[in-house]
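> structure here, sequence nowhere to be found:
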């Protein structure tokens, strides 16, 4: 049986900011561990969040949602892989 730490979770999220605050939010996101800014435009920021559990991703997203200047932070999808899983094309959001 696999141990829980053998799972790797990756999520994307869209962060909506007040446009004048976008640069400040981008700077704060750049300092956050396990968060990578993928793209940004017109007050919208796409981020990738990585962690060892869905709870960890949710906690990071909650921290993002309370940053000054953030209007909303919503998860778009989550992908989970287990250590040793050789089927790298699996996505849990695929129909």
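Everything's here; your move. What you see is a predicted model, and the numbers here were worked out from it, not measured in a lab. Residues are numbered from 1 along each chain as shown.
> every contact and neighbour count from this point should use C-alpha atoms.
Noted.
> kindly list the longest helix within this structure.
helix 54-65 (DSSP state H).
> give the next helix or strand downstream of it.
Beyond helix 54-65 on the C-terminal side, the first helix or strand identified by DSSP states H and E is strand 70-82.
> excluding chain neighbours, what is closest to residue 40?
Spatial nearest neighbour of residue 40, excluding adjacent residues (C-alpha to C-alpha, 6 or more residues apart in numbering): residue 46 at 6.2 Å.
> and for the strand or helix carrying that neighbour, what's in contact with it?
For residue 46, the element it lies in under DSSP H and E is strand 44-51. Contact partners of strand 44-51, identified using C-alpha atoms under 8 Å, 6 or more residues apart in numbering, comprise 8-17, 22, 34-40, 57, 60.
> how big is the angle separating the longest helix of the chain from strand 70-82?
160 degrees (axes from the mean of the first three to the mean of the last three C-alpha atoms, to 10 degrees).
> this is the comparison structure:
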């Protein structure tokens, strides 16, 4: 018997930084779980945040907004996928 599909949230965000602190912020972001930097220029950083709930994404974005050198951190887009689960016999459920 298989488990029901679970939602998986993916969000993009733009982080505005003090230009002199951008590299410091990038270094912290590189160490954060479920956060991937996709580009940066002119004090702005584009990231993707992934997690199991909207609340998890919001919490991560709040932590980012409190980093020293961050002026603002704003979610731009959120998408929810239904995560495929494995049945007990090893077959995947397509949802």
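That came through, no problem. Remember, predicted model here, so these are calculated numbers, not experimental data.
> related to what we said a few turns ago, and the strand holding residue 46 of the first structure with helix 54-65, angle?
Computed by the same axes, to 10 degrees, the angle separating strand 44-51 of the first structure from helix 54-65 equals 150 degrees.
> in contact with residue 64 of the first structure, which residues?
By C-alpha under 8 Å, 6+ apart, the contact set of residue 64 of the first structure is 29, 70, 73.
> neighbour count and distance to residue 80 of the first structure added to the residues you listed, as CSV?
Written out in CSV, the entries for the contacts of residue 64 of the first structure read as follows (neighbours: other C-alpha atoms under 10 Å; distance: C-alpha to C-alpha, whole Å):
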residue, neighbour count, distance to residue 80 of the first structure
29, 18, 23
70, 20, 27
73, 22, 20
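> how near is the residue nearest the centre of the first structure to residue 19 of the first structure?
Computing the C-alpha centroid of the first structure and ranking residues by C-alpha atoms, centre = their mean puts residue 49 first, at 2.8 Å. When distances are taken as C-alpha to C-alpha, to the nearest Å, residue 49 of the first structure and residue 19 of the first structure turn out to be 22 Å apart.
> next one: residue 52 of the first structure
Going from residue 52 of the first structure to residue 19 of the first structure by C-alpha to C-alpha gives 32 Å.
> picking up where we left off before, mean shift between the strand holding residue 46 of the first structure and the second structure?
In the superposition against the second structure, strand 44-51 of the first structure averages 0.2 Å from its aligned positions (mean C-alpha distance after the TM-score superposition for the first structure).
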